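Asker: coords below, sequence missing:
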């Protein structure tokens, strides 16, 4: 069933990407399009159904594209993903989801992977600003978001969610290469001068 879902999602995405690349989905400001982040299952089902309509899909695409901007993302599209997820869903609502619909607690969860039109729109928007973004990356992102949904819902929202790249610290006992190089150079120079 999972393979079938991914295959269907991929074919839908390829169709929409081809549609976008033909220039049919140009970014224009949509003045009459109103969208608020989804906060209930009924809103989510309505959005899923509305995205089947190509006219609504284009308005939705243009609206979210205007929110994230035309610029790419050096982090494989993940910063754009965080921005989009916060504009499409309320954080407290995401607690009700997991990728597959399974839950460790007694509270049942909905499977986000079943909402193919929403995932397709999400992928199309991220892919439009970052060509390296893939379906596997999107799946991994949604798994991570749903796994950490409770922590994200409790966050105060003081800053935007972004990818954090940490630099590696040098191991204890190692020396700085440039200092060693200078010391070796100084020793060779003093030996050549006879001092």
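Answerer: Done, it's in. In this text the structure is predicted, and so the values were computed from the model without any measurement.
Asker: use CA for all of it now, contacts and neighbours both
Answerer: Fine.
Asker: need the longest helix for this structure.
Answerer: The helix that spans the most residues within the chain, counting by DSSP state H, is helix 2-21.
Asker: pull out the buried positions in it.
Answerer: 6, 9, 10, 12, 13, 16, 17, 20 (16 or more other Cα atoms under 10 Å).
Asker: could you identify the helix or strand that succeeds that helix?
Answerer: Sequence-wise, the next helix or strand downstream of helix 2-21 (DSSP states H and E) is helix 41-50.
Asker: okay, now the one to match up with it:
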């Protein structure tokens, strides 16, 4: 076996392990993914599974990183060509809602789920989740600024507050879809997002929130 082929096969096996870990974590939680379960599902030894990562925590971090990359390709990457402004913001959150409904994400938004699982558990996994969500918030705030610059939103828009409210709608939608199995949740969320992005409704700097 050539070294190149060996490296290729090692990378392929590592990918298989991560993909299976993500599938299990989407329903059982990231902490619920055990080396024994992965080994049994993949027809490998426990030593063979852990040997690709070193520790269970390293495996969790690798799975989380893969989920973040998949989210970026599934949500932000799909709105790159849209005109900067309120239209792109609405499309962005619409893609996030569609992602929650995807058959590839049976447990809803994976990153949101892991955030709830690890929010009270200090450590590298929590830190990685926090970094991913902080990056998302910064990205949304940048899109809101672009909407202000495009003239779609008022110049005095409270960017932090609007980002908070938009993310809040998406998180509420994820819970309604996954926990309550509410078929109306996606359309309700889209209406709420549209209302938040209406120029006369966005929260203004110096106010306590959106005008009534």
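Answerer: Noted; the coordinates are in hand. This is a predicted model, so every value here is computed, not measured.
Asker: once they're superposed, tell me the TM-score.
Answerer: With the length set by TM-score structural alignment, normalised by the length of the first structure, the two chains reach a TM-score of 0.35; 110 aligned residues with a Cα RMSD of 4.7 Å.
Asker: ok so, going back, of the buried residues of helix 2-21 of the first structure, which pair is most distant in space?
Answerer: 6 and 20 (20.5 Å; Cα to Cα).
Asker: burial count for residue 69 of the second structure?
Answerer: Residue neighbour count, defined by other Cα atoms under 10 Å, stands at 11 for residue 69 of the second structure.
Asker: can you pull the buried residues of the host helix or strand of it?
Answerer: Taking DSSP H and E as the definition, residue 69 of the second structure sits inside helix 56-74. Using 16+ other Cα under 10 Å as the burial criterion, the residues of helix 56-74 of the second structure that qualify are 59, 60, 61, 62, 63, 64, 65, 66, 67, 68, 71.
Asker: save these as a markdown table, and put in distance to residue 141 of the second structure too.
Answerer: Below are those laid out as a markdown table (distance: Cα to Cα, whole Å):
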| residue | distance to residue 141 of the second structure |
| --- | --- |
| 59 | 31 |
| 60 | 28 |
| 61 | 26 |
| 62 | 27 |
| 63 | 27 |
| 64 | 23 |
| 65 | 22 |
| 66 | 24 |
| 67 | 22 |
| 68 | 18 |
| 71 | 18 |
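Asker: closest to residue 193 of the first structure out of the buried residues of helix 2-21 of the first structure?
Answerer: Looking across the buried residues of helix 2-21 of the first structure and measuring by Cα to Cα, the closest to residue 193 of the first structure is residue 17, at 69.6 Å.
Asker: so what's the closest one up against?
Answerer: By Cα atoms under 8 Å, 6 or more residues apart in numbering, the residues touching residue 17 of the first structure are residue 124.
Asker: do the same with residue 191 of the second structure
Answerer: No contacts exist for residue 191 of the second structure under Cα under 8 Å, 6+ apart.
Asker: and what of the one 3 residues further on?
Answerer: By Cα under 8 Å, 6+ apart, the residues touching residue 194 of the second structure are residue 90.
Asker: nothing else from me, thank you.
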